[in-house]
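A.B. asks: fold the following and give me the result.
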Amino acid sequence: MGSVAAGILTTFEDVLKAPLPLRLVAWDGSEAGPADAPVRVVFRNRRALRRILYSPGELGLARAYVSGDLEVQGSVFDLLDMPQIIERVSSHGVRGVDSRSIRRGVARMIRHGVVGPPPRPPATELRRRAGGRHSEHRDAVTVSSHYDIGNEFYRLLLGPTMMYSCGYWADGCTSVDDAQWAKCEHISRKLDLRPGTRLLDVGCGWGAMAIHAAREHGARVVGVTVSHEQVDLARRRVAEAGVEDLVEIRLQDYREVRDGPFDAICSIGMAEHVGLDHLPVYAEDLFGLLRDGGRLLNHQISSVRPLPPGHSARARVQGGARVVSSGRKAARTFIDRYVFPDGEILPLSATVDALERGGFEVRDAESLREHYALTLRAWVANLTAQWDRAVTLVGAERARTWLMYLAASAIGFEYPHRLGLNQTLAVRPGPGGESGMPRTRGWMYG
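C.D. replies: Next up is the predicted model:
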């Protein structure tokens, strides 16, 4: 009959149509695969395999790993970065697998006593939220589920800057802290921040950009977020930085801001929560909050594939993230169930279209794809270096969730045609069509 480990490895290689350079260890102690493989995958019990059989592809693998039924010994990057897994699991799931491979795999699992009822999902898996998708109430609950898990965990993960978005790895940056400072400065230049400039920071997080704009450029900043824990810590950080006279942090949805006009608006890593259907409202609201000649900097993860004409919103998996494409409603993915419920990754073309339809003139779009890969790897290094502390703060299941999410996302940004990160600079033209923008872009890079 062969060993359990050999049967499992053969099944996966049959499905993926390629050998896997990993060492597989089964619950009975049997092992299979190259002895010198860089990573060992341990199936601690039959339940680990049942999770994958009932949810083939990324979700089943994630459930097995997050629950602790499956253990990865070695770097999780070594597992997730295997071309066989990237091409089959991340991009195609189990589509295209011939029925004979499936029948052979099921037969092997039956012989090893694996087949049984579907296991319960891990406790950290998020249920669907009540209310209309991207309504103010549902967005507040969704954001809270992600950001209100404890400021100390985010400090461990992100470092002292507490910036949860792609850094800007300019020449001379040697740490993620340097890259985050450089990102704030890069955005400040694009928005032409000066003493007295009135800036709205949409989705201000823990206040890093607001503090930078006030302290380094003398801007007067209103920062808004719907996370209670972010507001509490951001206000303390503002006080500690000595810029309370210039920065106001509000517990407020951007759709509730009524005290425009502002000279500039930045939205850094927030538009992913807006959603395709609400993107036009997002653009129109921000346009209405700007003065004539005011600038918007939209910093957003993007899909690299355009939406086809006549699309309807659907989720598919691309490099570990939930990406909007055409077709009927699809099954929820790992990201949607564990990390960013209701999050949508849109192509840059959809964002530019919404901004232009909302009245903006788009002046510049810069890709920072490789910058996000570097940022994510730095966060993974922070997490793994303080693993025991992370488990104490948020529990083993959530810590494993974050490790898989960050590592898979890093790989998604390292390869072209998977995920992108774009900074889009737009302006509200004056009544005569004037933009107030320089004719060349040398000023933007300092």
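
A.B. asks: only C-alpha atoms for contact and neighbour calcs from this point on.
C.D. replies: Will do.

A.B. asks: need the three-state assignment for residue 306.
C.D. replies: Applying DSSP: H, G, I helix; E, B strand; the rest coil to residue 306 yields a three-state assignment of coil.

A.B. asks: this one as well, want them side by side:
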Amino acid sequence: MTLARVFEQIAGAQAPVEFTAYDGSRAGAPGADIRFHVRSPYAVSYLVHSPGALGLARAYVTGMIDVSGDMITALSTMQSVFGEVTGRQKAGILTEVMRDPLLRAAVSRRLDPPPQEAPFSRIPSWLRHSKRRDAKAISHHYDVSNTFYEWVLGPSMAYTCACFPREDATLEEAQFHKHDLVAKKIGLKPGMRLLDVGCGWGGMVMHAAQEYGVKALGVTLSKQQAEWAQKAIADRGLSDLAEVRHLDYRDVTETGFDAVSSIGLTEHIGKANLPSYFSFLYGKLVPGGRMLNHTITRPDNLAPPRKEDGFINRYVFPDGELEGPGHVQMQMNDAGFEIRHQENLREHYARTLTGWCRNLDEHWDEAVADVGEGTARVWRVYMAGCVLGFKQNWIQLHQTLGVKLDEKGNGNMPLRPDWGV
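C.D. replies: All right, here's what the predicted structure looks like:
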């Protein structure tokens, strides 16, 4: 069996994809818009020895497989390839491969995972989410390179779902609108104090200070994020109002905040820790203060919350856990918050990720020079896959607004939402 035929067997002979290999073999649909090129026989070793579709991902990250064409289109066209590779498929491939001396030699060698794979991503759930381990997991993903993130995210340096006010809005306009939407939902006014947990590169902190005159404190477990944010704050002349600390949110000692925002942190908290997480944030607020929780969610709570052997857990978000919106809201409610508004921005995240994919493709050479081709490949396939995830409702993005009532049950909320669209 030729190398190209091995991969055609996984995809099916009718797949609208062309397969080529370094040995000159070809299979699939000649001239297709999407082409997979196999650069090494060891790609088959990853395929046979790795669980599910992980072998395909490992072969791509290491450069043993190239994908020509738009990655979002490629993954959409080849969902069967990047889905589960069954044991029966592997057995059939192995039977054919063993007839070829070169492929047989390649398969007989079990390769180590690529270095981009987090070595600590598969430990028991009860060992996750200590302060030390959370810092390690966050560093794995966020301390890649600030320059790399600048290429991918654009000037806003906002690594969370944007909110597009119009069909033709740019990514930068949508990120500004997202920060402004959060600011309006939590009722920011001059002189207030805001705590932004999981603040990233400080986008919300700087928006609150610059646009609303709010004294804002942001905390992040990423040292590189904190350093970048503090410099940006100083460069914009906001140091009197805005601050970002390299700090675990659990170590914030100040209280009496008028508002709390959590934009993209809850995914890293862990299901077992949600009650203490929301209770902690509730305790930071003054009576009448509002908290906005912005998080990726699952469509329901029926399926297992995380996939231990999946690409995302191993390469992108070690220890990440997604819950359904109902569960998140229940935990907020049980912590004391009165829930006043919730909305799903699923389609907005698909658009946001599409913009990030475009940015990466446009700055591919610079990104590779900065972080290496393996890491850039991880990001290329991860973001493209997430576009499909949000478009096809595998995952969602919910903003949930809660308020801490005063002793008389007053929440100081408007009779109707006043934050627009």
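
A.B. asks: after superposing, what score do the chains get?
C.D. replies: Remark: TM-score between the superposed chains equals 0.94 [TM-score structural alignment, normalised by the length of structure 2]; 414 aligned residues with a Cα RMSD of 1.9 Å.

A.B. asks: so where do the helices sit in the stretch 301-421 of structure 2?
C.D. replies: Here the stretch 301-421 of structure 2 has its helices, by DSSP state H, counting those that start in this stretch, at 311, 325-334, 346-362, 364-371, 373-391.

A.B. asks: can you add distance to residue 248 of structure 2 and give those back as CSV?
C.D. replies: Shown next, in CSV, are these (distance: least, Cα to Cα, whole Å):
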stretch, distance to residue 248 of structure 2
helix 311, 26
helix 325-334, 20
helix 346-362, 26
helix 364-371, 26
helix 373-391, 26
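
A.B. asks: among these, which is nearest residue 222 of structure 2?
C.D. replies: Of all the helices of the stretch 301-421 of structure 2, the one in closest proximity to residue 222 of structure 2, counting by Cα to Cα, is helix 364-371 (17.0 Å).

A.B. asks: so can I have TSV of the helices of the stretch 301-421 of structure 2 showing mean neighbour count?
C.D. replies: Listed next are the helices of the stretch 301-421 of structure 2 as TSV, based on neighbours: other Cα atoms under 10 Å:
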stretch	mean neighbour count
helix 311	21
helix 325-334	19
helix 346-362	21
helix 364-371	16
helix 373-391	20
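
A.B. asks: can you tell which of those is closest to residue 130 of structure 2?
C.D. replies: Closest among the helices of the stretch 301-421 of structure 2, using Cα to Cα: helix 325-334, at 20.0 Å.

A.B. asks: contacts for that closest one, please.
C.D. replies: Here helix 325-334 of structure 2 makes contact (Cα atoms under 8 Å, 6 or more residues apart in numbering) with 274-275, 278-279, 297-301, 339, 398, 400, 402.

A.B. asks: in strands, which of those fall?
C.D. replies: 297, 339, 398, 400, 402 (DSSP state E).

A.B. asks: and the residues you listed, which is closest to residue 306 of structure 2?
C.D. replies: residue 297 (11.5 Å).

A.B. asks: ok, now which ones touch that closest one?
C.D. replies: 267, 322, 323, 324, 325, 395, 396, 397, 398 are the contacts of residue 297 of structure 2 under Cα under 8 Å, 6+ apart.

A.B. asks: I'd like the contacts of helix 325-334 of structure 2 as CSV, with distance to residue 129 of structure 2 appended.
C.D. replies: Formatted as CSV, these follow (distance: Cα to Cα, whole Å):
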residue, distance to residue 129 of structure 2
274, 11
275, 14
278, 15
279, 17
297, 19
298, 20
299, 24
300, 23
301, 21
339, 26
398, 22
400, 23
402, 25
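
A.B. asks: now for the residues you listed, which pair is the farthest apart?
C.D. replies: Once Cα to Cα is applied, those give 279 and 299 as the farthest pair, at 24.3 Å.

A.B. asks: picking that back up, quick one: which of the contacts of helix 325-334 of structure 2 is nearest to residue 310 of structure 2?
C.D. replies: Of the contacts of helix 325-334 of structure 2, the one sitting nearest to residue 310 of structure 2 (Cα to Cα) turns out to be residue 298, at 15.6 Å.

A.B. asks: quick check: closest non-adjacent residue to whatever residue of structure 1 lines up with the closest one.
C.D. replies: Applying TM-score structural alignment, one finds that residue 298 of structure 2 aligns to residue 303 in structure 1. Closest residue in space to residue 303 of structure 1, ignoring its immediate chain neighbours: residue 347 at 4.4 Å, by Cα to Cα, 6 or more residues apart in numbering.

A.B. asks: so what does residue 114 of structure 2 match up with in structure 1?
C.D. replies: Match for residue 114 of structure 2 (TM-score structural alignment): residue 122.

A.B. asks: no no, residue 71 of structure 2
C.D. replies: So, by TM-score structural alignment, residue 71 of structure 2 is matched to residue 76.

A.B. asks: burial of that match, as a residue count?
C.D. replies: 18 (other Cα atoms under 10 Å).

A.B. asks: which residues sit in contact with it?
C.D. replies: Per Cα under 8 Å, 6+ apart, neighbours of residue 76 of structure 1: 39, 404, 407.

A.B. asks: out of those, which are shared with structure 2?
C.D. replies: For those, the contacts that persist in structure 2 are 404, 407, with contact defined as both residues aligned by TM-score structural alignment, their matches' Cα atoms under 8 Å.

A.B. asks: which of the contacts of residue 76 of structure 1 sits closest to residue 191 of structure 1?
C.D. replies: Using Cα to Cα, the contacts of residue 76 of structure 1 come closest to residue 191 of structure 1 at residue 407, 31.8 Å.
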